[in-house]
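J.: I'll drop the sequence and a predicted model, then ask my questions.
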Amino acid sequence: MLNKLFSHTGILEKALDAAWLRNEVIAHNIANADTPGYKKYRVEFEEELKSAIEASTLKGKRTRAKHLEIGASSIDEVRPRVVRTGGTQMREDGNNVDMDEEMTSLAKNVIMYNALVQKISGEFRKLKTVINEGRR
């Protein structure tokens, strides 16, 4: 039971890290909204995490180093990636930052971050309750 709690908390921690990184990337995009030729960045994380969670139910055991791994990578190996968005252009100077889109993404990310903080705080409150009730 305790391993399951900490595994769940680890996923929430990774999601918090990704939300923090996404906030920094969005702020960087907004700061460069008037820079000629600037191409915006985005953070990719949720799809990789989803794939790792779905594949974590079936994992093959490697008995030798030369054997191929069966199943997806561990959830511990999932990391948010910063990707540059090219090919699109919003203005004549080559900049592709849309301020309305960035501000919407920022608001959405702040809401997600706050929800994740509340969720992880709830997990630790549960653990604290279990510890305190066990003392009685």
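T.: Yes, it's here.

J.: Please make it C-alpha for all contacts and neighbour counts, starting now.
T.: Noted.

J.: show me what contacts the nearest residue to residue 15 once chain neighbours are set aside?
T.: In this structure, residue 15 finds its nearest non-sequential neighbour in residue 116, 7.5 Å apart by CA to CA, 6 or more residues apart in numbering. The neighbourhood of residue 116, defined by CA atoms under 8 Å, 6 or more residues apart in numbering, consists of 12, 15-16.

J.: what about residue 116, distance to residue 27?
T.: As judged by CA to CA, to the nearest Å, residue 116 and residue 27 stand 20 Å apart.

J.: Take this one as well and set it beside the first:
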Amino acid sequence: MLESVTSTALSSALDALSIRQRAIAENISNVNTPGYHAKRVSFEKELTTAVERGSGSVEAVVQRSLEPTRLNGNNVNLDTETMSNIDTVLRYQFAAQALSGQASSITKAIGQASA
């Protein structure tokens, strides 16, 4: 596909959202593990800056959550993880549809040009 800031940004977002999804799954699977600290994945601010600079390419940053811990040292909140999971799935679907729509438009334009 022809590379554009939009397609690069959408691809970066899909990669980062995939990393976030894995972090959420790991957090949920460790909800009862003593001493486990939840992981948080951020990329949105960096993506905005990259698009403004005309690049659109970013890497997700994975960090330990600084949220308070329970007595066992674990800070995973199942409600937070569930809501984050729903948000992440919806964002991923939106970005995937946008990228697919862009590819469809390019394919249609190429087909009309060759006709």
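T.: Done, it's in. For clarity, every value in this text was computed on a predicted model and none was experimentally measured.

J.: buried residues in stretch 30-42 of structure 2?
T.: With burial defined by 16 or more other CA atoms under 10 Å, the residues of stretch 30-42 of structure 2 counted as buried are 30-31, 36-42.

J.: was I right about residue 60 of structure 2 contacting residue 45?
T.: No - with contact defined as CA atoms under 8 Å, residue 60 of structure 2 and residue 45 do not form a contacting pair (10.5 Å).

J.: and these two? which has more neighbours close in?
T.: Taking other CA atoms under 10 Å, residue 60 of structure 2 and residue 45 do not tie; residue 60 has more neighbours (20 against 9).

J.: which non-adjacent residue is nearest the most centrally placed residue in structure 1?
T.: Geometric centre of structure 1, nearest residue: residue 18, 3.2 Å, by CA atoms, centre = their mean. With CA to CA, 6+ apart as the measure, residue 80 is the residue that lies nearest to residue 18 of structure 1, at 5.6 Å, once sequence neighbours are left out.

J.: what residue of structure 2 takes the place of that neighbour?
T.: Residue correspondence to structure 2 (TM-score structural alignment): residue 80 of structure 1 is matched to residue 60.

J.: dump the residue contacts of that match.
T.: When contacts are counted by CA under 8 Å, 6+ apart, residue 60 of structure 2 is found next to 15-16, 19, 41-43.

J.: about what we covered before: tell me the counterpart of the residue nearest to residue 15 of structure 1 in structure 2.
T.: Under the alignment defined by TM-score structural alignment, residue 116 of structure 1 is paired with residue 95 of structure 2.

J.: can you map out the helices along structure 2?
T.: Listed in chain order, the helices of structure 2 (DSSP state H) span 5-29, 44-53, 78-114.

J.: Need the winner for burial among those helices.
T.: Counting by mean count of other CA atoms under 10 Å, helix 5-29 has the highest mean neighbour count of these, with a mean of 19.

J.: what helices or strands is it leaning on?
T.: Here helix 5-29 of structure 2 is seen to pack against strand 39-42, helix 44-53, helix 78-114 when contacts are counted using 3 or more CA pairs under 8 Å, 6 or more residues apart in numbering; DSSP states H and E.

J.: got the angle between that helix and helix 44-53?
T.: Taking axes from the mean of the first three to the mean of the last three CA atoms, to 10 degrees, one finds helix 5-29 of structure 2 and helix 44-53 inclined to each other by 170 degrees.
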